[in-house]
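Enquirer: Provide a 3D model corresponding to the input given below.
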Amino acid sequence: MASKQSEKLIIAYKAVLGELGANPDMPLPDVRALFEHMGDVTAEPGGIDFIETAAAGVPAMWAVPKGCTEDRVLLCAHGGGYSFGSMYTHRKLYGHCAKTIGCRALIVHYNRSPEHPHPGPVNDMAKAYRWVLDQGITPNHIAVIGDSAGGALAITTLLRLREQGLPMPAATMPLSPWLDMDGGGASFQGNKQVDALVAREMLGDMVKMFLGENGNRHDPLVNPLHGDLRGLPPAYIQVGGHEVLLDDSRDLAEALRRADGEVKLDVFPEMQHVFQFLAGAAPEADDAIAKLAAWARPKLGL
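Expert: Prediction:
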């Protein structure tokens, strides 16, 4: 049974949907401001310095836990449908991840759609990765992590790096990845009544901003399920059991296995989309992040 504390995320998601429903013509800056409060449910991790920087011209934020191993780095892609969310909304979440693993995190504030449609976000993530390499961090000491749209970027960034001839990082950790722009998974219908945030209509609007009216939804840098996933680093996927996007995670795990990849998939019963937002506030989120750390530390040589 889900904890009482986990209900905080359901309340937060319903509040966002309520505001959007009451104001269907809300301007994009106001919608973004609304989503900036998503990080409010995350407890302050404490013991972390947050330092804003620029990674090859892309705004970013370092999360540096006290006493961490500084030559290991999490490269973090925030969620928000490629149009919302920021390094600020996800500062605390990825701070918790970095602190539990014992390394630094670089949270990339990639340029968002519709001002910067595809392939803007994935190109910015690749720029940030190359910049981390230029700081003297070796590829085997880097892990990529992302949630929702950022969960897709945790895979598509690898495909872009391969195109550019760059070495692969040690690992990748997609959290509740959003891959299928058509919403074709059976979980879209099966979890429709229990997912507190994601709905087909919302995703349709985000797709239009990200790809335009005629963008290619089957571009592997949009949906990596249509790409060649051979040779990618080990992947650890986490997803909530009540998500309409549950099948995206299952399909990704199966595709990676077919490509002879190392993959671990954990489905957390009754959990919502990116329930890790509740880090420090709900036991399920803390358990998930502890599992991420236990898996990632040996991959990073910690």
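
Enquirer: drop to CA atoms for contacts and neighbour counts, all remaining ones
Expert: OK.

Enquirer: Residue 144 against residue 78, yeah?
Expert: No: Residue 144 lies out of contact with residue 78 (C-alpha atoms under 8 Å); the separation is 11.1 Å.

Enquirer: Please enumerate the shared neighbours of these two.
Expert: Common neighbours of residue 144 and residue 78, counting by C-alpha atoms under 8 Å, 6 or more residues apart in numbering, are absent.

Enquirer: compare with the first, here's sequence two:
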Amino acid sequence: MSLAMRMTRTFLRTRPNVFVTEGRLREALRQSRHDAPVPAALRRSCHVSTEVVDGHTVTTVTPKSGASGTELIYLHGGAYVRPLVGPHWSIIATLIRRTGATVIVPLYGLAPHYHADDAYKFLDSVYPAVLQRAGHNPVFLAGDSAGAGLVVGQAIRCRDEGLRPPDGLLLFSPWVDVTMTNPGIAALIDLDPMLAPAGLAAAGRDWAGARSVTDPLVSPLHDTLKDLPPTYIYQGGHDIFLPDVERFAAKAQAAGTHVDLRVWPTAFHVFVGAGWTREARQALSDAADHIKSGTRN
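Expert: Predicted structure coming up:
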């Protein structure tokens, strides 16, 4: 473990964990929060455009020089209840800098006011437009935490509805089962400085809306995971999502889907957002290599 990782993890332990109980999560959600704006540095190096699609903001970021033609849709995490934050822009900026990809950031509606079905309806407008603009160029889906779960759900829909699939999925600490019932979670609770099962399970119920929490479009671990695009997962070992991520990878591989799971044993949840750490740089460099390859393995 790098010194930067150790210091960051220590700092995170000083921050309140809003997921410890459902009550604490509800209290935190009563405080008004807004999506972090596009950083000035990213505006200097990229063309940034914003439009409203079906009532939600979609931001498109294209490098001013070295654009590759590759398109990447990035769905942010936050347990489906919290907005995009600064570290998400850090991840996006690094991927743009390393790949030349145009990144599309759809700000889907958050629970409890919006549900999974609302997000997929929104993506029904966003995804085809990206495909059309990309033409024959590669299109990737990427996301962290809850956003990564939504990425897999969208890939499942592409498969089931006969749509052009993305060329690959890049998943950073994905939330693949909102039930939080995996018995392996218990051993990681004291190691995880950011997450806890009770609040997350409540957020997952809110997100499911009229669907079951085990519906594959809410908890993609419960899909067959057959015939999905090549999937690249970057996971921390001190993250309570690890047991479900390992199940997801094993199930997908057994179903014939190409999955590459890389685990940093002492890293925390969505450690790729801590770009000052060696571990984050390694993970994002590997993800960028897959984007640049633009191939289905």
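
Enquirer: wait, residue 76 of the second structure sits on residue 90?
Expert: No: counting by C-alpha under 8 Å, residue 76 of the second structure does not reach residue 90; the two are 11.6 Å apart.

Enquirer: Neighbour count: the two, which is higher?
Expert: The neighbour count for residue 76 of the second structure versus residue 90, taken as other C-alpha atoms under 10 Å, is higher for residue 76 (29 against 18).

Enquirer: Identify the residue of the first structure aligned to that one.
Expert: For residue 76 of the second structure, the aligned position in the first structure is residue 78, judged by TM-score structural alignment.

Enquirer: Repeat that for residue 31 of the second structure.
Expert: In the first structure, residue 31 of the second structure lands on residue 30 (TM-score structural alignment).

Enquirer: ditto for residue 247 of the second structure
Expert: Under TM-score structural alignment, residue 247 of the second structure pairs with residue 251 in the first structure.

Enquirer: try residue 153 of the second structure
Expert: Residue 153 of the second structure maps onto residue 156 in the first structure, by TM-score structural alignment.

Enquirer: so how far is the strand or helix carrying residue 151 of the first structure from its chain's centroid?
Expert: Using DSSP states H and E, residue 151 of the first structure maps to helix 149-163. On the basis of C-alpha atoms, centre = their mean, to the nearest Å, helix 149-163 of the first structure sits 11 Å off its chain's mean C-alpha point.

Enquirer: Average offset of it relative to the second structure?
Expert: By mean C-alpha distance after the TM-score superposition for the first structure, the fitted helix 149-163 of the first structure averages 1.3 Å away from its aligned residues in the second structure.

Enquirer: Now do the next helix or strand after that helix against helix 149-163, angle only.
Expert: Using DSSP H and E, the helix or strand that follows helix 149-163 of the first structure in sequence is strand 171-175. On the basis of axes from the mean of the first three to the mean of the last three C-alpha atoms, to 10 degrees, strand 171-175 of the first structure is oriented at 150 degrees to helix 149-163.

Enquirer: Strand 171-175 of the first structure aligns to what range in the second structure?
Expert: Counting by TM-score structural alignment, strand 171-175 of the first structure corresponds to residues 168-172.

Enquirer: cool, stretch 196-204 of the first structure as well?
Expert: Under the criterion TM-score structural alignment, stretch 196-204 of the first structure matches residues 193-201.

Enquirer: quick one: terminal-to-terminal distance for the matching stretch?
Expert: 17 Å (C-alpha to C-alpha, to the nearest Å).

Enquirer: and it, how far from the chain's centre?
Expert: 17 Å.

Enquirer: residues touching the residue minimising distance to the centre of the first structure, list them.
Expert: Nearest residue to the geometric centre of the first structure (C-alpha atoms, centre = their mean): residue 147, 1.7 Å. Listed by C-alpha under 8 Å, 6+ apart, the contact partners of residue 147 of the first structure are 77, 78, 79, 174, 175, 176, 177, 274.

Enquirer: can you check residue 295 of the second structure too?
Expert: Here residue 295 of the second structure is in contact with 138, 167 (C-alpha under 8 Å, 6+ apart).

Enquirer: mind running it again at 7 Å?
Expert: residue 167 (C-alpha atoms under 7 Å, 6 or more residues apart in numbering).

Enquirer: Look up how far residue 231 of the second structure lies from it.
Expert: 12 Å.

Enquirer: Also residue 192 of the second structure?
Expert: Counting by C-alpha to C-alpha, the gap from residue 192 of the second structure to residue 231 of the second structure is 25 Å.

Enquirer: Then residue 175 of the second structure?
Expert: Taking C-alpha to C-alpha, one finds residue 175 of the second structure at 14 Å from residue 231 of the second structure.

Enquirer: who's more crowded, those two?
Expert: Taking other C-alpha under 10 Å, residue 175 of the second structure and residue 231 do not tie; residue 175 has more neighbours (29 against 24).

Enquirer: count of residues packed around the residue opposite residue 294 of the first structure in the second structure once aligned?
Expert: In the second structure, the residue matched to residue 294 of the first structure (TM-score structural alignment) is residue 289. The tally of other residues near residue 289 of the second structure (other C-alpha under 10 Å) stands at 14.

Enquirer: And the strands in the stretch 151-300 of the first structure, which stretches?
Expert: Shown for the stretch 151-300 of the first structure, the strands assigned by DSSP state E, counting those that start in this stretch span residues 171-175, 235-240, 263-268.

Enquirer: so which of those comes closest to residue 187 of the first structure?
Expert: strand 235-240 (11.4 Å; C-alpha to C-alpha).

Enquirer: what's the mean gap between that closest one and the aligned bit of the second structure?
Expert: Strand 235-240 of the first structure sits 0.5 Å off on average (mean C-alpha distance after the TM-score superposition for the first structure).
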